[in-house]
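Enquirer: the sequence and its predicted three-dimensional model are supplied below.
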Amino acid sequence: MAVQSAAQSKTPITLTIAGSDSGGGAGIQADIKAISATGGYACSVIAALTAQNTQGVTGIFNISPEFVAEQLDAVFSDLDVKAVKIGMLSDAVIIQTVADKLRQYQPQFLVVDPVMVATSGDLLLQRDAIETLKSALLPLADVITPNLPEAAALLNTEIPQTEADMAELVEALRELGAGAVLLKGGHLSQTQESTDLLISTDQVIRFSHPRIDTHNTHGTGCTLSAAIASFLAQGFALNDAVQHAKTYLTEAIRHADELQIGTGHGPVNHFFHGHYQPERA
């Protein structure tokens, strides 16, 4: 059967390629919520299933590379995908499969959130998978969005402890080959502001918002990267897409305590701006 070409769409479509979070706070679920809340249409390719809730992950089931490729073919052959956001990919073979398909279909924008380090500090990927990520996928990206432990894992260095330490990583992060790097400083919990550095080939732009005191921050990295992809799909320049995404995430965190989800680290409030509430009869 011949592969049908994707139809042009006026709707800004963003594809998320990541793992599923059964608790709904991170991964594919957070991405779909963030893309929808920021004005886009979300489609998805699931690379792994997790048994997960607000307290942690109890199991992971990896999807086969062949079926990941089949999902990608299905999406790209029919939908006019403008931007792609990539989250956790489980191993080197899946990473290479995704990279090959992206070269085949060449979406306009690619945002890579290199999910590699658990909250505990443990690596989620083997070293060979990290090397494949660096060689096959990161050079295709318009922007990558590592947090501080992930940046340290990519560069095989110590985790930055201050904003000055973050600045010292700028040149090494540029050498990874992505179009830009958004180095997220959320792990600097001793500061009153959460500061990210957008590192391009010729400048560094500082984005800073007040730090919000809440333990409901599950899925913040997924949400930010998905929102950036959503805004890029809508035609915003990268600097503006990052600014809008950072503002959106800050408000989603600010309103997180309005939700009461689970007994651990709850999700951010993706739809803080309101919901459709039909009148009751």
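Expert: Received, thanks.
Enquirer: contacts, neighbours, all on C-alpha from now
Expert: Noted.
Enquirer: so Leu137, which state does it fall into?
Expert: helix (DSSP: H, G, I helix; E, B strand; the rest coil).
Enquirer: how close does Lys85 get to Cys222?
Expert: Look at Lys85 and Cys222: by C-alpha to C-alpha, to the nearest Å, they are 9 Å apart.
Enquirer: use this one as the comparison:
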Amino acid sequence: MNMLPLTPTGQTPLRVMTIAGSDSGGGAGIQADLRTFAMLGLHGCVAVTAVTVQNSLGVKAFHEIPLDVVAGQISAVTSDIGIQAAKTGMLASAEIIATVTETWRAEGLAGTVPLVVDPVCASMHGDPLLHPSALNSIRSQLFPLATLVTPNLDEVRLLVDIDVVDAQSQRDAARALHALGPQWVLVKGGHLRSSTMSPDLLYDGTDFYEFDGPRVDTGHDHGAGDTLAAATACALAHGYSVPDAVAFAKSWVTECIRAAYPLGRGHGPVSALFRLTQ
């Protein structure tokens, strides 16, 4: 696969921010995002929204970061270091979502810095990572700021009450999600078990773009959604168009899934470390 260009040693690389939760097991969340940022040659910045108590078997608990600290992290980084793109992950509550969106606007980032929204609602084990009351905040506050939203099929069901079972319902879901305000929608098909492939569908309100890929037979896919969104943000930071950024991220996460490794007694993480062998 074609990689993003690396910045020469000693020169400042492009910067990308993850606004997300910490995974104590290191498989997903900001830990997965930072691995992808680093392996793709970008400088990663963070705004931690929550700290999870988590391992390969699931999420045991989580603690929300105070609102002023969440806002302060975003402001401190963007006012000094500057970023070329960002992505969100676990935002935990309606209050944190409101804080992130208000800070994003206050810092003049809306419409100027590409924002990839991964609407994290639950872990891959089904453990809740978002208070139910916050779903409407995602729809009404966060989505209108998004360059791209990247829900999986479980998140689609929660956000627009559409059960994606085939290509037609995947298109229906993309239309319903786009109506909530993002510029682009990517309905991921990794959980679409009726297909032998992993079909992702991108939509801009007019045209559909299909990204198919092989379904990798593995039980170790923790952090795949985070990794896809992070890679997309990296490509957008480089100036890629949204379709080209998604195509790159699709190929990247596929290789990360191929390189996944066992960890603990549950699901191991996808691995961006494969690039170290290239």
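Expert: That came in fine, so what should we check first? It should be emphasised that the depicted structure is a prediction, and the values quoted were computed from it without experimental measurement.
Enquirer: picking up where we left off before, which of Lys85 and Cys222 of structure 1 has more neighbours?
Expert: Cys222 (29 against 26; other C-alpha atoms under 10 Å).
Enquirer: tell me which element the more buried one is part of?
Expert: helix 220-233 (DSSP states H and E).
Enquirer: please enumerate the strands of structure 1.
Expert: 13-21, 41-53, 56-62, 81-86, 109-112, 143-144, 181-184, 193-199, 204-210 (DSSP state E).
Enquirer: all helices of the stretch 151-278 of structure 2, in order?
Expert: 153-160, 167-178, 224-237, 242-258 (DSSP state H, counting those that start in this stretch).
Enquirer: still on that earlier bit, what's the overlap in contacts for Lys85 and Cys222 of structure 1?
Expert: Asp113 (C-alpha atoms under 8 Å, 6 or more residues apart in numbering).
Enquirer: need the contact list for the counterpart of Val117 of structure 2 in structure 1.
Expert: In structure 1, the residue paired with Val117 of structure 2 is Val112, using TM-score structural alignment. By C-alpha under 8 Å, 6+ apart, the contact set of Val112 of structure 1 is Lys85, Ile86, Gly87, Leu138, Ala141, Val143, Ile144, Thr145, Ser225.
Enquirer: those residues: which two are farthest apart?
Expert: Leu138 and Ser225 (14.3 Å; C-alpha to C-alpha).
Enquirer: and those two? Which one has more around it.
Expert: Ser225 (30 against 23).
Enquirer: the more buried one maps to what in structure 2?
Expert: Using TM-score structural alignment, Ser225 of structure 1 lines up with Ala229 in structure 2.
Enquirer: next: Asp128 of structure 1.
Expert: Checking TM-score structural alignment: Asp128 of structure 1 goes with Ser133.
Enquirer: surely that match and Ala94 touch.
Expert: Yes - counting by C-alpha atoms under 8 Å, Ser133 of structure 2 touches Ala94, with 6.7 Å between them.
Enquirer: of the two, which one has the most company?
Expert: More neighbours surround Ala94 than the other of Ser133 of structure 2 and Ala94, with 19 against 11 (other C-alpha under 10 Å).
Enquirer: tell me the contacts of the alignment partner in structure 1 of that one?
Expert: By TM-score structural alignment, Ala94 of structure 2 lines up with Ala92 in structure 1. By C-alpha under 8 Å, 6+ apart, the residues touching Ala92 of structure 1 are Asp128, Ala129, Ile130, Thr132, Leu133.
Enquirer: let's see that with 7 Å instead.
Expert: Asp128, Ala129, Thr132 (C-alpha atoms under 7 Å, 6 or more residues apart in numbering).
Enquirer: isn't the second one up against Ile94?
Expert: No - the pair Ala129 of structure 1 and Ile94 does not pass the contact test of C-alpha atoms under 7 Å, sitting 9.2 Å apart.
Enquirer: the more surrounded of the two?
Expert: Ile94 (23 against 20).
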